[in-house]
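Asker: just need the structure, nothing else, for what follows:
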Amino acid sequence: MTARDPRAAALASLAALLADETRAGCLLTLLDGRAWTAGELARHVAVAPSTLSEHLNRLVAGGLLAQERQGRHRYVRLADPRAAQLVEDLAAHLPQDAVRQVPRSLRESSAGSAMARGRTCYDHLAGRLGIAVTDALTARGLLRQDTGFALTDAGLAWFGDAGIGVDRSTRRPLARACLDWTERRPHLGGAAGAALCRHALDTGWCVRVGSGRAVRVTPAGARALADLLGIDGRALA
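Answerer: Reported below is the predicted structural model:
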């Protein structure tokens, strides 16, 4: 008899954490990279706070969420970039009819269009915006995709010249391909992707749309992206 793989039980437990619509909804919501209160999440996924509390406890115990308390509020967020990558990678494998559902209202249609146009994927840019930036970096020889994602020497210099500080002190990959679940193509993740997204939000190149993950490029951002990467603003419309 062949011995059981000791990882099998752990993998089954992880899969069970994700095999619940409420918990999956929480994980997808937290891909915006921010910490949410338990009450905010409960309203967002449309369950009672008492019900959500049990789900959050399981996700924290399973290592997918981290939590902290401030006064009477409980804040939760994705535990780390690896947890975010797991959720985003699984979402990228959803069938098209699940991703492109017929909107039930004008509000849903507008929200879906905003997400597809530009959004945060945990801590980096995704949607058409993320793809446009990734393609522009690649076309200029700043990013290589032929042997996996890697910044070139010119790419590292570009980040420095643009005033975008990339944290290279961690074990996190400098550049990583993240499969975009709306575009079905990889966008830039990793430390470089996170630095670019943070810079875009801090400088006002992009602003968040509502309370979710969607972002839009501001006129100042459109000018900066055109000057630095030659991105046509029409590609972001």
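
Asker: please make it C-alpha for all contacts and neighbour counts, starting now.
Answerer: Will do.

Asker: which parts of the protein are helices?
Answerer: 7-18, 21-29, 38-45, 49-61, 81-92, 96-99, 106-117, 127-139, 153-161, 190-202, 219-229 (DSSP state H).

Asker: nearest to Cys178, of those?
Answerer: helix 81-92 (7.3 Å; C-alpha to C-alpha).

Asker: can you list contacts of stretch 147-157?
Answerer: Leu137, Gly141, Leu142, Leu143, Arg144, Leu174, Ala175, Arg176, Ala177, Leu188 (C-alpha atoms under 8 Å, 6 or more residues apart in numbering).

Asker: at 10 Å what do you get?
Answerer: Outside stretch 147-157, the residues that touch it by C-alpha atoms under 10 Å, 6 or more residues apart in numbering are 137-138, 140-145, 158-161, 163-166, 173-178, 186-190, 192.

Asker: which of these count as buried?
Answerer: Listed as buried from these are 137-138, 142-144, 158-159, 164-166, 174-178, 186-190, 192; burial here means 16 or more other C-alpha atoms under 10 Å.

Asker: taking those residues one by one, which sit in strands?
Answerer: Counted as lying in strands by DSSP state E, out of the buried ones among the contacts of stretch 147-157, are Leu143, Arg144, Arg176, Ala177, Cys178, Pro186, His187, Leu188, Gly189.

Asker: contact partners for the last one?
Answerer: When you say that, I think you mean Gly189. Under the criterion of C-alpha under 10 Å, 6+ apart, the neighbours of Gly189 are 81, 85, 121-126, 130, 134, 149, 173-179, 195-197.

Asker: to compare against the first, here's the next sequence to fold:
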Amino acid sequence: MKEAPDISRIAALIGDPARANILNALMSGKALTATELAGEAGVTLQTTSSHLAKLDVGGLIRPRKEGRHKYFTLASEEVALVLEALTGLAAGSGHLRHRPGPRDPELRHARICYNHLAGNMGIRAYDSMSARGFFGHSSSGMTLTSSGRAFVTALGVDLDALPPSRAPMCRDCLDWSERRPHLAGRLGRALLSHMQEVGWATRHDGTRIIHFSPRGMTSFNAAFPIG
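Answerer: Now for the predicted structure:
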């Protein structure tokens, strides 16, 4: 066999239904306890602890302690991008584990994808910025052009004040519901945070759904026009 990264090991970790539920719950970007994840996985706390240990060793999640409590998050944005792409592949192939619920249209409209905006609203922001030449490309990947930096700065996002990170400034993420790209990376995270800080959008408690207020929709439409 030719030498290559062992994708079968990662696939096996993701492929277990309980572990897939755990990873999907962590796509919310929130740090969750083993007890909370047991409820999401539909298995006992003891079984959940075993799954969490395997995911940790496999490099897919990261545990951290806060006082007496232990929380879990996805290990990195790269893990989230893979999970989002796999979700789109499964949805496109008709592999649905349950019928769409009443909140499915809301999830497709706007939701959080680990730490950035996804769904129709995320795609619209990406398309609007792309059409106006705010993204470029280099040998290292996707970049933000000078006009893009000017736009983001005028919007109220201080790029120089963003916390240091190994994540790129901007990258595309394949949206599972539309199979089109939305914006991820440090900029994607900063834009969603800004929308929440200025009151355009809020997150629906206990879900990945992002709600835009009427004023927020007006402001969003002005900032990210299409056509």
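
Asker: ok so, going back, Tyr75 of structure 1 is nearest to which of the helices of structure 1?
Answerer: helix 38-45 (6.2 Å).

Asker: so stretch 172-181 of structure 2 corresponds to what in structure 1?
Answerer: Using TM-score structural alignment, stretch 172-181 of structure 2 corresponds to residues 177-186 of structure 1.

Asker: what's stretch 29-44 of structure 2 aligned against in structure 1?
Answerer: Mapped onto structure 1 with TM-score structural alignment as the criterion, stretch 29-44 of structure 2 occupies residues 33-48.

Asker: any chance of the ones in strands among the buried ones among the contacts of stretch 147-157 of structure 1 in CSV with distance to Pro103 of structure 1 as columns?
Answerer: Formatted as CSV, these follow (distance: C-alpha to C-alpha, whole Å):
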residue, distance to Pro103 of structure 1
Leu143, 36
Arg144, 37
Arg176, 32
Ala177, 30
Cys178, 26
Pro186, 26
His187, 26
Leu188, 29
Gly189, 29
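
Asker: what residue lies at the spatial centre of structure 1?
Answerer: Cys121 (1.2 Å; C-alpha atoms, centre = their mean).

Asker: how about the closest residue in space to that residue that isn't next to it in sequence, what does it touch?
Answerer: Here the nearest residue to Cys121 of structure 1 in space, its sequence neighbours aside, is Leu31; by C-alpha to C-alpha, 6 or more residues apart in numbering that works out to 5.7 Å. By C-alpha under 10 Å, 6+ apart, Leu31 of structure 1 lies in contact with 77-78, 81, 83-85, 87-88, 119-124, 212-213.

Asker: quick one: Leu31 of structure 1 from Thr182 of structure 1, how far?
Answerer: 14 Å (C-alpha to C-alpha, to the nearest Å).

Asker: just Val87 of structure 1 next, same as before
Answerer: 14 Å.

Asker: more neighbours, these two?
Answerer: Val87 (21 against 18; other C-alpha atoms under 10 Å).

Asker: the more buried one maps to what in structure 2?
Answerer: By TM-score structural alignment, Val87 of structure 1 lines up with Leu83.

Asker: Ala226 of structure 1: neighbour count?
Answerer: Ala226 of structure 1: 14 surrounding residues under other C-alpha under 10 Å.

Asker: pretty sure it contacts Asp232?
Answerer: Yes. Between Ala226 of structure 1 and Asp232 a contact is recorded at 6.2 Å, counting by C-alpha atoms under 10 Å.

Asker: contacting residues for the equivalent of Ala139 of structure 1 over in structure 2?
Answerer: Matched by TM-score structural alignment, Ala139 of structure 1 corresponds to Ala131 in structure 2. Taking C-alpha under 10 Å, 6+ apart as the criterion, Ala131 of structure 2 is in contact with Pro225, Ile226, Gly227.

Asker: the first one: how many residues sit nearby?
Answerer: Same thing as Pro225 of structure 2. Quick note: Pro225 of structure 2 (other C-alpha under 10 Å) scores 14 neighbours.

Asker: does it really touch Ala125, like I thought?
Answerer: Yes. Here Pro225 of structure 2 reaches Ala125: they are 8.2 Å apart, a contact under C-alpha under 10 Å.
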